[in-house]
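# heads up, no residue letters with this:
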């Protein structure tokens, strides 16, 4: 008889970093994480500025912001790793961790994004760039927000505050 597998958490996944190397999410066990699929040529691209503000404001309280560039929607992230990194630094002063470009939807979706969609339900699957996923200290999905909800929105900040205060 097969033993049931323990439920996975975000800490079971790893991303490749934009500048090379691996970013195991287990590194952030005990810290809340705001994960965002990003793109450089999107109407929502100015949200990078607010993501950087969220990172700057909450970093000292333990929050980690991670950008995951993807080219899945409207081919709005066509650049190389170097181009993406330069764009983010030059235009928005991005200093939070950025993953290497990956897929967030469809059959090639990164396993982390497949897990997020499973945890959040069918509506949580990214349908465009700048979907935001708040992962709690325990590695479980706390909540998610669509592209139209800006990172400094009251609902996002309230959820982050709750995730930071939870033990």
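Sure thing, it's come through. Everything numeric here is computed off the predicted structure, so don't read it as measured data.
# drop to CA atoms for contacts and neighbour counts, all remaining ones
Fine.
# what about the closest residue to residue 36 other than its chain neighbours, neighbour count?
Nearest non-adjacent residue to residue 36, counting by C-alpha to C-alpha, 6 or more residues apart in numbering: residue 132, 4.6 Å away. The local packing of residue 132 (other C-alpha atoms under 10 Å) involves 25 other residues.
# structure B:
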């Protein structure tokens, strides 16, 4: 990376919006800056960066970087952002690289969101089967050819998968 290359506000926005997609009701054209506000406040982002990296970046600095009013962040700020977003420092100077890495980051975020939703649904299934083993869900499953023993095994397998997923999440 060329140490004198300019910070890319667009690259920074790509990463912020990859992790925190803009709210759907917030059209870019409504903002005088002509870009959407991210799905996180700059205060929340500042706190999250500090919690995950140990670096402190002020709300004003983050807002300025996002809106293009601050285009000369310190190396400490760049290092913190690099660690937080999991990308090389050079990506904040190269919009093409940032777009590529932001696409990957979006895919990871979406995968994580889908995994969380699947875990939540599996947890609910387990709870329903435990709360009322002869309830509507159990009757429905029996109607699909599953006997009571199979339903109990299914409930146990769901519980084990949830426990394994929770252990994996805690290790990450």
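The structure has been received and is ready for your questions. What you are looking at is a predicted structure, and each value in this text was computed from that prediction instead of being measured.
# Could I get the TM-score for this pair?
Put the two chains on top of each other and the TM-score (TM-score structural alignment, normalised by the length of structure 1) is 0.29; 79 aligned residues with a C-alpha RMSD of 4.8 Å.
# quick revisit: pretty sure the residue nearest to residue 36 of structure 1 contacts residue 35?
Yes. Using C-alpha atoms under 8 Å, residue 132 of structure 1 makes contact with residue 35 at a distance of 5.7 Å.
# Could you count how many residues lie near the residue nearest to residue 92 of structure 1 when sequence neighbours are not counted?
Nearest residue to residue 92 of structure 1, sequence neighbours excluded (C-alpha to C-alpha, 6+ apart): residue 49, at 5.4 Å. Residue 49 of structure 1: 17 surrounding residues under other C-alpha under 10 Å.
# How about residue 85 of structure 1?
18.
# which strands and helices sit next to the helix or strand containing residue 137 of structure 2?
Taking DSSP states H and E as the criterion, residue 137 of structure 2 maps to helix 136-143. Where contact means 3 or more C-alpha pairs under 8 Å, 6 or more residues apart in numbering; DSSP states H and E, helix 136-143 of structure 2 is packed against helix 95-131, helix 148-171.
# just the ones you listed: most buried one?
Among those, helix 95-131 has the highest mean neighbour count (mean count of other C-alpha atoms under 10 Å), at a mean of 16.
# what inclination does the helix holding residue 137 of structure 2 have with respect to helix 148-171?
Inter-element angle recorded for helix 136-143 of structure 2 and helix 148-171: 120 degrees (by axes from the mean of the first three to the mean of the last three C-alpha atoms, to 10 degrees).
# Identify each buried residue in helix 136-143 of structure 2, please.
Buried residues in helix 136-143 of structure 2, counted by 16 or more other C-alpha atoms under 10 Å: 138, 139.
# what angle do it and helix 95-131 make?
Using the same axes, to 10 degrees: helix 136-143 of structure 2 against helix 95-131 is 90 degrees.
# name the element residue 119 of structure 1 belongs to?
Using DSSP H and E, residue 119 of structure 1 falls in helix 111-120.
# oh, I was asking about residue 161 of structure 1
Following DSSP H and E, one finds residue 161 of structure 1 within helix 154-165.
# One more: residue 45 of structure 2?
Per DSSP H and E: residue 45 of structure 2 is located in helix 42-53.
# Could you give me the buried positions within that helix?
For helix 42-53 of structure 2, burial by neighbour count (16+ other C-alpha under 10 Å) applies to 42, 45, 46, 47, 49, 50.
# Check stretch 155-166 of structure 1 too.
Using 16+ other C-alpha under 10 Å as the test for burial, stretch 155-166 of structure 1 gives 156, 159, 160, 163, 164.
# what about the fourth one, distance to residue 135 of structure 1?
This means residue 163 of structure 1. 8 Å (C-alpha to C-alpha, to the nearest Å).
# got it, and the third one?
When distances are taken as C-alpha to C-alpha, residue 160 of structure 1 and residue 135 of structure 1 turn out to be 9 Å apart.
# can you check residue 155 of structure 1 too?
From residue 155 of structure 1 to residue 135 of structure 1 the distance is 15 Å (C-alpha to C-alpha).
# With residue 24 of structure 1 instead?
14 Å.
# Please apply the same query to residue 115 of structure 1.
Distance from residue 115 of structure 1 to residue 135 of structure 1, by C-alpha to C-alpha: 12 Å.
# Over to residue 50 of structure 1?
The value you get for residue 50 of structure 1 to residue 135 of structure 1, if C-alpha to C-alpha is used, is 18 Å.
# These two - which one has more neighbours?
Ranked by neighbour count (other C-alpha under 10 Å), residue 50 of structure 1 and residue 135 place residue 135 first, with 25 against 15.
# Check which helices and strands the helix or strand encompassing residue 144 of structure 1 is in contact with.
Following DSSP H and E, one finds residue 144 of structure 1 within strand 141-145. Secondary-structure packing of strand 141-145 of structure 1 (3+ C-alpha pairs under 8 Å, 6+ apart): helix 111-120, strand 132-135, helix 154-165.
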